[in-house]
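Undergrad: When you get a sec, could you give me coordinates for this:
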Amino acid sequence: MPTYAFISPKGGVGKTTSSLIFATQIAKRGVGVSIIDADPNYPIQKWATGGYCPDNVHVISNITENNIAFNIRKVAAIDPIVIVDLEGTAAKIVIHALQEADFVVIPMQGSLLDAEQAGRAITLVKDQEQAVRRHVKNYILPFSILLTRTPPAYQTRNMASLRKSLSDKGIPVFETVLTEREAFRSMFFFQKPLDKLNSSEAPGIDKAIENANAFAAELISKLSPEG
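TA: Here you go, the predicted model:
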């Protein structure tokens, strides 16, 4: 069953947010999801303690470089979808996770600094790909850049230029952009999925759900036969 790894060497780019958005949108479809919370701060594990975690979302924490591969394989035998939320790119724990991944999501904001940092993640993915090719011919570890925290009303010139630059270099980028929305932050503050928030807790919930659905659908399509 597919394992999706979310990685970024830079904090604050929406890595954990996009992981949780994907997990909860998948769960709404009645699909079982396991989230490996490998972030040392355990943000998703803390979110799950709020009492609103769907029954078909299972969060596993206390993850180390020594047990992450075992835990990914273990939950992959139970739930159809496995999501791994990873911090950084230098640690061995990330390498072990990539060895088990079927697809890698690299979130980044629309700035040159973020693009440079995302380049480190891409290099790690490519290095892992080459390592596996020593044993598996023509092995490919697919990945895509996810642009995050952008203004919801318009695309900035910097963002448009950055998207073109990535495309010109042959770097895959999600068509869907996760926009800057209060509802995404409120998920963690109130420890709820998007569809459990109310208007007193966050504005624009419907738009946030629409954005989340579009991202989830596009990510699923990346590994579908038609994708």
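
Undergrad: switch to C-alpha atoms for all contacts and neighbour counts from now on
TA: Will do.

Undergrad: residues in contact with the longest helix seen in the chain?
TA: With DSSP state H setting the assignment, residue counts place helix 112-133 as the longest helix in the chain. Helix 112-133 has contacts (Cα atoms under 8 Å, 6 or more residues apart in numbering) with 7-10, 89, 95, 98-99, 104, 106-109, 139-141, 143, 162.

Undergrad: Can you name the next helix or strand after it?
TA: Using DSSP states H and E, the helix or strand that follows helix 112-133 towards the C-terminus is strand 143-150.

Undergrad: To compare with the earlier structure, here is another sequence to fold:
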Amino acid sequence: MTTVAIISQKGGAGKTTLALHLAAAAVDDGRVALIVDTDPQATASQWAGWRKDEPPEVIDSPPPRLAAKVEQAQAQGAEFIVIDTPPHADSAARAAVEAADLVLIPCRPSAFDLSAIQTTSKLVQLLRKPAFVVFTAGPPNAPRVYQEAGELVESFGTPPCPFQMSDRAAFRHASAEGRTAMELEPDGKAADEVRQLYKWTCRQVDVLAKYQDGKAAA
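TA: Presented below is the predicted three-dimensional model:
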């Protein structure tokens, strides 16, 4: 089983969008995926309600119960768990990091957002968990922006993920409809970004993803 924590002390970083799409990519990859929503705003849970019974399943959990919920989900057959956390909540972030195999820190590639993730970087370093910064909601075609942002987060002690989730309309439209970018535009650029990020995530925890050339293998 793989457990990925999505954490950031900065609001508006795209945590829930990243969590939903990673879990949905795992479902497309033929795995039993689950999102654990620790955010009191329950955005992920609301999205799941719009989807009716379509996977991935979303359950909520207060931070003190998170480890038990993850263990229970594993016992019930969950293969890929993504923990979505609220901003400005040290207890939830710490519990998520402790329960995770891998930590992803979403961050917009802007000066204020980049500066704000230093607290999150220090937390994962303190708890000695593998962690990467995932740039979100940035310009689709701006390699220099991502290069400079990557160099900065590297200086914080947390390396950047080589794949981004750019600012694309498909992410906004899909979430508003209780769908994913892969469902809305299966061959679109947003969907491809998610698949690449999912494959990379799996490699970090030594899980073989079935995606090949941007599409699920038969």
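
Undergrad: so where is the top helix by length along structure 2 in structure 1?
TA: Ranked by residue count, the top helix of structure 2 under DSSP H comes out as helix 189-204. Alignment note (TM-score structural alignment): helix 189-204 of structure 2 is matched to residues 207-222 of structure 1.

Undergrad: Give me the mean distance between the matching stretch and structure 2.
TA: Between stretch 207-222 of structure 1 and its aligned partner residues in structure 2, the average distance after superposition works out to 0.9 Å, using mean Cα distance after the TM-score superposition for structure 1.

Undergrad: Any buried residues in that stretch, and which?
TA: The neighbour-count criterion (16 or more other Cα atoms under 10 Å) identifies 208-209, 211-216, 218-219 as the buried residues of stretch 207-222 of structure 1.

Undergrad: Tell me the one among those nearest to residue 226 of structure 1.
TA: Distance to residue 226 of structure 1, by Cα to Cα, is smallest for residue 218 among these, at 11.4 Å.

Undergrad: burial measure for residue 168 of structure 2, as a count.
TA: The number of residues packed near residue 168 of structure 2 is 16, by other Cα atoms under 10 Å.

Undergrad: what residue of structure 1 takes the place of it?
TA: Under TM-score structural alignment, residue 168 of structure 2 pairs with residue 181 in structure 1.

Undergrad: doesn't residue 210 make contact with its match?
TA: No. Taking Cα atoms under 8 Å as the definition, residue 181 of structure 1 is not a contact partner of residue 210, at 11.7 Å.

Undergrad: isn't there a strand covering residue 170 of structure 2?
TA: No. With DSSP: H, G, I helix; E, B strand; the rest coil as the criterion, residue 170 of structure 2 is helix rather than part of a strand.

Undergrad: In contact with it, which residues?
TA: Residues in contact with residue 170 of structure 2, defined by Cα under 8 Å, 6+ apart, are 181, 184-185, 190.

Undergrad: try 10 Å this time
TA: 176, 179-185, 188-191 (Cα atoms under 10 Å, 6 or more residues apart in numbering).

Undergrad: swap in residue 147 of structure 1?
TA: Neighbouring residues of residue 147 of structure 1 by Cα under 10 Å, 6+ apart: 13-14, 106-111, 114-115, 159, 162-163, 173-179.

Undergrad: Among these, which ones are in strands?
TA: Among these, the members falling in strands are 106-108, 178-179 (criterion: DSSP state E).

Undergrad: JSON lines please, covering these and showing neighbour count.
TA: Formatted as JSON lines, the entries for those read as follows, by neighbours: other Cα atoms under 10 Å:
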{"residue": "106", "neighbour count": "24"}
{"residue": "107", "neighbour count": "33"}
{"residue": "108", "neighbour count": "27"}
{"residue": "178", "neighbour count": "26"}
{"residue": "179", "neighbour count": "21"}
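
Undergrad: Let's have the residues you listed in CSV, adding distance to residue 167 of structure 1.
TA: Putting these into CSV (distance: Cα to Cα, whole Å) gives the following:
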residue, distance to residue 167 of structure 1
106, 15
107, 16
108, 15
178, 18
179, 20
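
Undergrad: from those, which two are the most distant?
TA: Every pair in these was compared (Cα to Cα); the two farthest apart turn out to be 106 and 179, at 15.4 Å.

Undergrad: Nearest residue to residue 215 of structure 1 in space, please, no chain neighbours.
TA: Once its chain neighbours are removed from consideration, residue 215 of structure 1 has its nearest residue in residue 176; the separation is 5.6 Å (Cα to Cα, 6 or more residues apart in numbering).

Undergrad: Okay, the one you found and residue 148 of structure 1: tell me how far apart.
TA: From residue 176 of structure 1 across to residue 148 of structure 1, the span is 9 Å (Cα to Cα, to the nearest Å).

Undergrad: need the helices for structure 2, in chain order.
TA: Listed in chain order, the helices found in structure 2 under DSSP H are 15-28, 43-50, 66-75, 90-99, 111-116, 118-127, 143-155, 169-176, 181-184, 189-204.

Undergrad: Determine which stretch of these is the most buried.
TA: Comparing the helices of structure 2 by mean neighbour count (mean count of other Cα atoms under 10 Å), helix 15-28 comes out on top with a mean of 24.

Undergrad: residues contacting residue 50 of structure 1?
TA: Taking Cα under 10 Å, 6+ apart as the criterion, residue 50 of structure 1 is in contact with 188-192.

Undergrad: farthest-separated two in those?
TA: Put simply, by Cα to Cα the two of these set farthest apart are 189 and 192, 8.1 Å from each other.

Undergrad: Touching both of these two, which residues are there?
TA: With contacts defined as Cα under 10 Å, 6+ apart, the residues shared by residue 189 of structure 1 and residue 192 are 47, 50.

Undergrad: post-alignment, stretch 121-128 of structure 1 versus structure 2, mean distance?
TA: In the superposition with structure 2, the aligned residues lie an average of 1.2 Å away from stretch 121-128 of structure 1, counting by mean Cα distance after the TM-score superposition for structure 1.
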